[in-house]
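Trainee: here's my sequence, what's the structure:
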Amino acid sequence: MNIVDAPTGLVQRFEAQRSAFTVEPYPDWPTRAQRLRKLQRMVARHEAEFAKAIDADFAGRPRFETDLAELWPSLEEVKVALREGRGWMKPQRAPVAKWFLPAGAQVLPQPLGVVGIIVPWNYPLFLAVAPMVAAIAAGNRVMVKMSEYTPRFSELFAALCAQAYAPDEVDVVTGAADVAAQFAALPFDHLLFTGSTAVGRKVMAAAAQNLTPVTLELGGKSPTVVAPGYPLAKAAERILVGKLLNAGQTCIAPDYVLLPREAVEPFVAAARETAQRLYPQGLADAHYCSVVDMRQYRRLTQGLDDALARGARADVLFAGAARDDAGHRLAPVLLHGAPADNALMTDEIFGPVLPVLAYDEVDEAIAHVNAGPRPLALYWFDDDRARTRRALERTHAGGVTVNDTLLHVAQYELPFGGVGHSGMGHYHGRWGFETFSKLKPVVWQAKLNAMSLFLPPYRPLAHKMLRLMKRV
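Mentor: Sure, this is the predicted structure:
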């Protein structure tokens, strides 16, 4: 297994990939497909091992959630790339400005070189595999830095990749924050980072030293707005399903909910009924995920305790215990009236706490969304299509699902990515292929053309032609 021992070792591994790319700068489709199938076989053959390692890292994550949110979408990414990738590679014809006819033009997708991928802890398999698929389909060599917060999975993934690939094809790196910093400072041809906005700033600063282009998949406080008249039982179920998957440790999880003032208490009742129906055993329910570690658990509980000490109200949605300190398990909580400077109100929550905010007019809800940094996701619940359209036009977000949560991330024909503080760039499907390609414009000059008219010394006919071109 390849483990980083020193910065020089990391540089050497990067240089090995760079050298290999120089020898093979434009892999044909059979070569790319072979590399994709290696990844497909690795994921498919080791599903149980991956799920077991992730469960151990989280000290309790339901196998079904790992299958649904990691294994299945990882395999889907590969399937889509294998089915469509040959077509993505083809040069695309482009029109030529009329004054340059009969020349021809095309856009040639060209591999960038060596792509770096920094993987977070919350979905360590899918958020490694999905960008790997895009980078490999685009013809690149790939280096991947795994998260130190999921050590069992990271070690397993690195070992299996080392078995499947030559290190100059795909090289998986493990290590702590110092290794991640060294990794981000390598002169990649493109670097994709998934994680927090604070760390994203550091990654972007490191990449800037090499003018490395970056795709930042961050997060932020993704709002949910329930419009007047929308059925609250339906909204509560769909919001909680999105919020409580992976115990809220999802970059596009609903972060807070805006409700008509008169709907707040009915929503609380509907949410409590929903949570206890979905997880009837409460904190002991095998289908409910743990918070990943004590570091994250303490961050959440300290935020809750601070809010409660300062007058907030918390509605715990499970019957029975609200916390299990030893197992770092936290029951879902609706939080009302938390101070504006409380950490749960200023930072991405990334856990099963859902602040509830009341509004009197829909315009107030839209203004609240627009007052904060632009989020990775927006969820709008409304049966009024005209009002929904106005809301979509007046707000910014990386992606939107209307009348449900999370669904836009699974649509491979849609770009996935943030905007502003929630990130930059996008991937999934063809969008990922293009992110990791240089879409190179090419002009093919015709044998017979008029360019000789514009060579110096500039004759009267050249001046006449230029006047005509400016008028037409």
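Trainee: alpha carbons only for contacts and neighbour counts from here, please
Mentor: Fine.
Trainee: tell me how many other residues crowd the closest residue to Ala135 other than its chain neighbours.
Mentor: Here the nearest residue to Ala135 in space, its sequence neighbours aside, is Phe436; by Cα to Cα, 6 or more residues apart in numbering that works out to 5.6 Å. By the criterion of other Cα atoms under 10 Å, Phe436 has 31 neighbours.
Trainee: next one: Leu156
Mentor: By other Cα under 10 Å, neighbour count at Leu156 equals 16.
Trainee: what about it, distance to Val172?
Mentor: 10 Å (Cα to Cα, to the nearest Å).
Trainee: likewise for Arg18?
Mentor: 15 Å.
Trainee: more neighbours: which of these two?
Mentor: Val172 (26 against 23).
Trainee: list the contacts for the more buried one?
Mentor: By Cα atoms under 8 Å, 6 or more residues apart in numbering, the residues touching Val172 are 2, 143-146, 157-158, 161-162.
Trainee: quick one more, to check against the first:
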Amino acid sequence: MNPVSPLQQAFDLQYLASRQHLEVPAMLRKERLLRVQRMLDEHGPVLTAAVQADFGIRSPQLTEFADLLVLRSQLKQALRRLERWMRPRHVWTPLHLLPARARIERQPLGVVGIISPWNYPLQLSLGPAITALAAGNRVMLKPSELAPHTAAQLAAAVEQYFAPDEFCVVQGDSYLSSQFAGLHFDHLMFTGSTAVGRRVAQAAAVHLTPTTLELGGKSPCILASDCDMAQAALRVAHGKLLNAGQTCIAPDYVLLPRGQEAAFEQAYRQAVAQLFPRIVGNPDYASIIHQRHLVRLRNLLQQAQSLGAQVQVIDPALGQQAAAPSWGDAAQRQMLPTLVWNVQPTMTLMQEEIFGPILPVVPYDRLDDAIAAINAGPRPLALYWFGKDEKARDTVLRRTVSGGVTVNDTLLHVAHDNLPFGGVGDSGWGAYHGEQGFLRFSHQKAVCLQGRWSAVQWLYPPYGARFDKIMALLRRWV
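Mentor: From the prediction side, this is the model:
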């Protein structure tokens, strides 16, 4: 007889608790959210230091802004609106079912599993957990093995504030992740690459476990001919170079009106220099998470060059006296921002999500050509539009499908608590954040309450003339 693994034991503990305590009142849910809040307040500096240790170079200010601020905003919204989200929704009853009444009750699913990535290891671990806890669920979290310091600190902090049958963190390699995905969760959420997302979906399908997949993709950025080039370049550079491009909704490539290549290159170079006066040794510019990922990015550039692409590396400190880096190998993983011109669809650079500070630029002649280029590939997680013409903007919004859109900036839609965040097609399925996330992690139970007298009984058999007359009336009214 095979012994039960610690992973299975942890799941069984939560599963049993979720079945024994089906009702999770608002007071208990709020108390759990407040524990998360205290955990962030008291362990925030330690968690931030762990993230920095995993990257080698990543500014604590970046983690405070991109991870902790987002989490605090989500907590504030959930605590303020939880009771309204939990309230049953009364719905209109059709004529032929009167005098019945109906409502939709929102119940916890049970146990929610979360497999989180390494790029924003706090936000993308605790953000889904906050939403799942607000919905009354138990939570098991599997952080990325590429961020082991963060995973260890998360596990210790969660253990301090939560019982194992409420919220727990399991640590391990990719093999453990595959075992984790195969547990009989009531819902499983995965954030990561499309390729791994497919394997997670297959593992979850064994138990018919519903999933939310937040994947990546080729998120395009369209610059219109009437855009403010300097402003657009600065905002594109910020969205692209935040976390050194290791962001799932970073602009993956730019669609630029033909003839404006030189103007964009100059504006982008100036924007990079404004944001990061130097790259290597700059504590504000994150390093690539792992040498393997750096090699992958360099291979993308080499393959593109071999097929005729022009690669332009941007080094703002060129010709200046830069301070010697003090982070060893991590400084060597601070990859310089790079523009790539004359790209072709067959290049790997244009087929796979880049996830680094490389920005291909694709000229277009007409807006229709830009739209066609986007629609020729898988549907992206994000789309960005820069321009002043509202009609052109609305044409792009109407004729493209993407997980989300930010107009005249980048990344902002993911930080908006009242907007659902999620992908479509190859960029994922299911959305969370705010009430949409609450619903994603809840069961909406249909309840129909019949009265002592029911009009439906007039439609019981045996069928005859009375039935035909009633049906004739209903056909006129329904």
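Trainee: and the TM-score between these chains?
Mentor: Once superposed, the chains reach a TM-score of 0.96 (TM-score structural alignment, normalised by the length of structure 1), with 467 aligned residues with a Cα RMSD of 1.6 Å.
Trainee: surely Gly136 of structure 2 meets Arg29?
Mentor: Yes: using Cα atoms under 8 Å, Gly136 of structure 2 is in contact with Arg29, at 6.0 Å.
Trainee: the more surrounded of the two?
Mentor: More crowded of Gly136 of structure 2 and Arg29, by other Cα under 10 Å: Gly136, with 30 against 22.
Trainee: mind listing what the more buried one touches?
Mentor: 24-25, 29, 107-110.
Trainee: which position in structure 1 aligns with it?
Mentor: Here Gly136 of structure 2 is matched to Gly139 in structure 1, going by TM-score structural alignment.
Trainee: likewise Leu349 of structure 2?
Mentor: Using TM-score structural alignment, Leu349 of structure 2 pairs with Leu344 in structure 1.
Trainee: count the neighbours of that match for me.
Mentor: Neighbours of Leu344 of structure 1 using other Cα under 10 Å come to 28.
Trainee: enumerate every residue touching it.
Mentor: 300, 303-304.
Trainee: what are the buried residues along the helix or strand harbouring it?
Mentor: Using DSSP states H and E, Leu344 of structure 1 sits in helix 343-346. Buried residues in helix 343-346 of structure 1, defined by neighbour count with 16 or more other Cα atoms under 10 Å: 343-345.
Trainee: do you know how far the aligned partner of Lys90 of structure 1 in structure 2 is from Val206 of structure 2?
Mentor: The equivalent of Lys90 of structure 1 in structure 2 is Arg87 (alignment by TM-score structural alignment). Separation of Arg87 of structure 2 from Val206 of structure 2 (Cα to Cα): 33 Å.
Trainee: same thing with Tyr460 of structure 2?
Mentor: 41 Å.
Trainee: of the two, which one has the most company?
Mentor: Val206 (12 against 9).
Trainee: the more buried one matches what in structure 1?
Mentor: Using TM-score structural alignment, the equivalent of Val206 of structure 2 in structure 1 is Gln209.
Trainee: which non-adjacent residue is nearest its match?
Mentor: Ala185 (7.5 Å).
Trainee: what's the following helix or strand after the longest helix seen in structure 2?
Mentor: Once structure 2 is assigned using DSSP state H, the helix that runs over the most residues is helix 26-55. Remark: after helix 26-55 of structure 2, the chain's next helix or strand is helix 60-63, criterion DSSP H and E.
Trainee: structure 1: matching residues for that next one?
Mentor: Helix 60-63 of structure 2 corresponds to residues 63-66 of structure 1 when matched by TM-score structural alignment.
Trainee: buried stuff in the matching stretch?
Mentor: 63, 65-66.
Trainee: and what of stretch 118-133 of structure 2?
Mentor: Neighbour counts using 16+ other Cα under 10 Å place 118-133 of stretch 118-133 of structure 2 among the buried residues.
Trainee: please apply the same query to stretch 64-84 of structure 1.
Mentor: Applying 16+ other Cα under 10 Å to stretch 64-84 of structure 1 flags 65-67, 69-71, 73-82 as buried.
Trainee: run the chain-centre distance for it.
Mentor: 15 Å (Cα atoms, centre = their mean, to the nearest Å).
Trainee: returning to that earlier point: mean shift between the helix holding Leu344 of structure 1 and structure 2?
Mentor: Here helix 343-346 of structure 1, set against structure 2 after superposition, deviates by a mean of 1.7 Å using mean Cα distance after the TM-score superposition for structure 1.
Trainee: next one: that helix to chain centre, how far?
Mentor: Relative to its chain's centre, helix 343-346 of structure 1 lies at 22 Å (Cα atoms, centre = their mean).
Trainee: for Gly351 of structure 1, which three-state class applies?
Mentor: Counting by DSSP: H, G, I helix; E, B strand; the rest coil, the backbone at Gly351 of structure 1 sits in coil.
Trainee: so what's the residue lying closest to it once chain neighbours are set aside up against?
Mentor: For Gly351 of structure 1, ignoring the flanking residues on the chain, the nearest one in space by Cα to Cα, 6+ apart is Gly248 at 4.1 Å. By Cα under 8 Å, 6+ apart, the residues touching Gly248 of structure 1 are 242, 350-353.
Trainee: swap in Asp55 of structure 1?
Mentor: Going by Cα under 8 Å, 6+ apart, the list of residues near Asp55 of structure 1 reads 61-63.
Trainee: and of the residues you listed, the nearest to Arg310 of structure 1?
Mentor: Arg61 (32.7 Å; Cα to Cα).
Trainee: my guess is the closest one contacts Asn246, does it?
Mentor: Yes: taking contacts as Cα under 8 Å, Arg61 of structure 1 lies within contact range of Asn246: 7.2 Å.
Trainee: hey, what's in contact with both of the two?
Mentor: The contact sets of Arg61 of structure 1 and Asn246 overlap at 288-290 (Cα under 8 Å, 6+ apart).
Trainee: quick one: the residue mapped onto Leu473 of structure 2 from structure 1 from Leu455 of structure 1, how far?
Mentor: By TM-score structural alignment, Leu473 of structure 2 lines up with Leu468 in structure 1. Separation of Leu468 of structure 1 from Leu455 of structure 1 (Cα to Cα): 17 Å.
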